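*Asks:* everything below, folded, please.
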Amino acid sequence: MNRREEIAESLREVEERVAAACRAAGRERSEVELLAVTKTFPASDAALLADLGLTAFAENREQEARGKVGEFDALRPAAGVRWHMVGQLQRNKARSVVRWADVVESVDSERLVAALGKATSNALAAGERSAPLEVLIQVGLDESPGRGGCPPEQVQSLAEVISRTSDLRLRGVMAVAPLGGDPVVSFDTLSAISERLRRDHPEAGDVSAGMSGDLESAVAHGSTRVRVGTALLGGRRLISP
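*Replies:* The predicted model follows:
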């Protein structure tokens, strides 16, 4: 089996899982976006996924993503895909990330909001991007500082800061289920936070939650975007820079 056939088979299996999860939750399949997490995999794998119909891809390290997006664009210049940044982002990487990312899902502090807002405005003025930056608030659902995330009680205030920042567009929330925890509890918590957020920010309806191991639970609790890497692409193929 060549790489294209391998990826096609994995995609078919993931699509079946997502469709089954939607049916079980009484939802339409169109309500849940499949985001392919291509971290540590080559641009050629992303190109194969694009050939198979995927249009949304995610990276978690800015340095790796920067080169990969350029390679992908050279391989598939007319693909029209969107790139998401889903990993923790340092403020000093804001200028670089806004040059390739359509969406940053890991916004968790006012200082990062300020850095991204400034970088996006400058990039628009310089012709380095053509649209505002869409952002999601990463909600911290555990006590591990190394995983990032805004404390749940600060989500509303951070949303207000984003909404006042030129050239940023708040689209919703993102979270990672805590290691060793019950994903049902985590996704239920995130769902409640999302519901509160939408009362004041109805445009912020995205809920990015669920990965290869827990996407069914996330879909059952309202996720609108599942981030899948391992189930699509297998074990790591590259060493991240």
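*Asks:* rest of the way, CA atoms for contacts and neighbours
*Replies:* Will do.
*Asks:* where do the helices sit along the protein?
*Replies:* Using DSSP state H, the helices of the chain run over residues 3-25, 43-51, 62-75, 94-97, 110-126, 155-163, 183-200, 215-220, 230-233.
*Asks:* contacts for the second one, please.
*Replies:* When contacts are taken as C-alpha atoms under 8 Å, 6 or more residues apart in numbering, the neighbours of helix 43-51 outside the stretch itself are 4, 7-8, 38, 57, 68-69, 71-72, 75-76, 79, 81, 233.
*Asks:* tell me the one of those residues nearest H201?
*Replies:* Nearest to H201 out of those is F57 (C-alpha to C-alpha; 25.4 Å).
*Asks:* before we compare anything, build this one as well:
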Amino acid sequence: MSIEQGLRRAIASGNLDVHYQPRVDLADNSIVGVEALVRWRHPERGLLLPTGFIAVAEDCGVIEALGRGVLQRACREMLEPVRAAQARGTDFHVAVNVSARQFLGADFVAEVKATLDETGFPATALELEITESMLQRAEHSLKIINGLTALGVAVSIDDFGTGYSSLSMLNALPINRVKIDRSFIVDLPGSSNQRAMVEAIVTLSRAMHMLITAEGIERPEQASALQALGCQEGQGFLFGKAMPLAELSDRLT
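*Replies:* Okay, the predicted model is just below:
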């Protein structure tokens, strides 16, 4: 109850921050995008990670307002870095996590369009991350993803391999990217089983024309193994933790 009440106040007063974790090209370690991650500046407990409050936000019904706020803020704050990258002739994507309640809401596509219109953020630079569990209602999910695709927004599957995706479902949905869960790379390059799993995911993704990002990279040898296996992008503490906008801006200049 205390977390719920505090969250409602934080959303209303703007005490939620957005930090950004770099996504890099494994070929040269250049930053090619970021993932926007919410943080709560709690008045007593300090800076809280999502694991400390997201489940409560979902249970008490404020996750949709929280998600909208994060999307709007990420689009506002990352507009100039994206424009700068486009001026250099390079692509730069901003990924934002979407909750099941937010994604499956009746007005989700309209809300995304309204945010893009309000902020001026280019749709082609936005990537919305969903989990495999959101795809179980295949017909409804297809309608939403088609609506986002019509806007120019990309959709990726976060933590790929840990949920319940079926090949027929992936074949039916226009998914742009899969993000390989860190549980498949934590023991690379030593684990032959993990190498086989990553190789299978890469082969499947390429055959279905989906891009690939590996999550949770912490050691150089993991990055080297993933690049050798065909992963284009990586994300993890090796390249940087989620950081405030000012710190990210220093990295980008």
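*Asks:* coming back round to it: export the contacts of helix 43-51 of the first structure to JSON lines and tack on distance to A175 of the first structure?
*Replies:* Shown next, in JSON lines, are these (distance: C-alpha to C-alpha, whole Å):
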{"residue": "R4", "distance to A175 of the first structure": "31"}
{"residue": "I7", "distance to A175 of the first structure": "26"}
{"residue": "A8", "distance to A175 of the first structure": "28"}
{"residue": "T38", "distance to A175 of the first structure": "18"}
{"residue": "F57", "distance to A175 of the first structure": "17"}
{"residue": "K68", "distance to A175 of the first structure": "24"}
{"residue": "V69", "distance to A175 of the first structure": "24"}
{"residue": "E71", "distance to A175 of the first structure": "29"}
{"residue": "F72", "distance to A175 of the first structure": "27"}
{"residue": "L75", "distance to A175 of the first structure": "32"}
{"residue": "R76", "distance to A175 of the first structure": "30"}
{"residue": "A79", "distance to A175 of the first structure": "28"}
{"residue": "V81", "distance to A175 of the first structure": "23"}
{"residue": "L233", "distance to A175 of the first structure": "22"}
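*Asks:* what do we get in the second structure for L112 of the first structure?
*Replies:* Correspondence of L112 of the first structure to the second structure, assessed by TM-score structural alignment: S165.
*Asks:* contacts only, for T55 of the first structure.
*Replies:* Here T55 of the first structure is in contact with A79, G80, V81, R82 (C-alpha under 8 Å, 6+ apart).
*Asks:* quick one, which of those residues are buried?
*Replies:* If you count burial by 16 or more other C-alpha atoms under 10 Å, the buried members of the contacts of T55 of the first structure come out as V81.
*Asks:* just the contacts of T55 of the first structure: which are in strands?
*Replies:* Counting by DSSP state E, the part of those found in strands is R82.
*Asks:* number of residues surrounding F72 of the first structure?
*Replies:* 19 (other C-alpha atoms under 10 Å).
*Asks:* what of S44 of the first structure?
*Replies:* S44 of the first structure, neighbours per other C-alpha under 10 Å, totals 16.
*Asks:* would you mind measuring from it to K68 of the first structure?
*Replies:* Computed with C-alpha to C-alpha, to the nearest Å, the distance linking S44 of the first structure and K68 of the first structure is 9 Å.
*Asks:* does G216 of the second structure really touch Q235, like I thought?
*Replies:* Yes. Here G216 of the second structure reaches Q235: they are 6.0 Å apart, a contact under C-alpha atoms under 8 Å.
*Asks:* among the two, which residue is more densely surrounded?
*Replies:* A side-by-side neighbour count of G216 of the second structure and Q235, using other C-alpha under 10 Å, places Q235 first with 27 against 21.
*Asks:* can you tell me which residues contact the aligned residue in the first structure for that one?
*Replies:* Alignment note (TM-score structural alignment): Q235 of the second structure maps to S208 of the first structure. By C-alpha under 8 Å, 6+ apart, the contact list for S208 of the first structure reads G172, V173, M174, A175, S223, T224, R225, V226, R227.
*Asks:* which ones among those are found in strands?
*Replies:* G172, V173, M174, R225, V226, R227.
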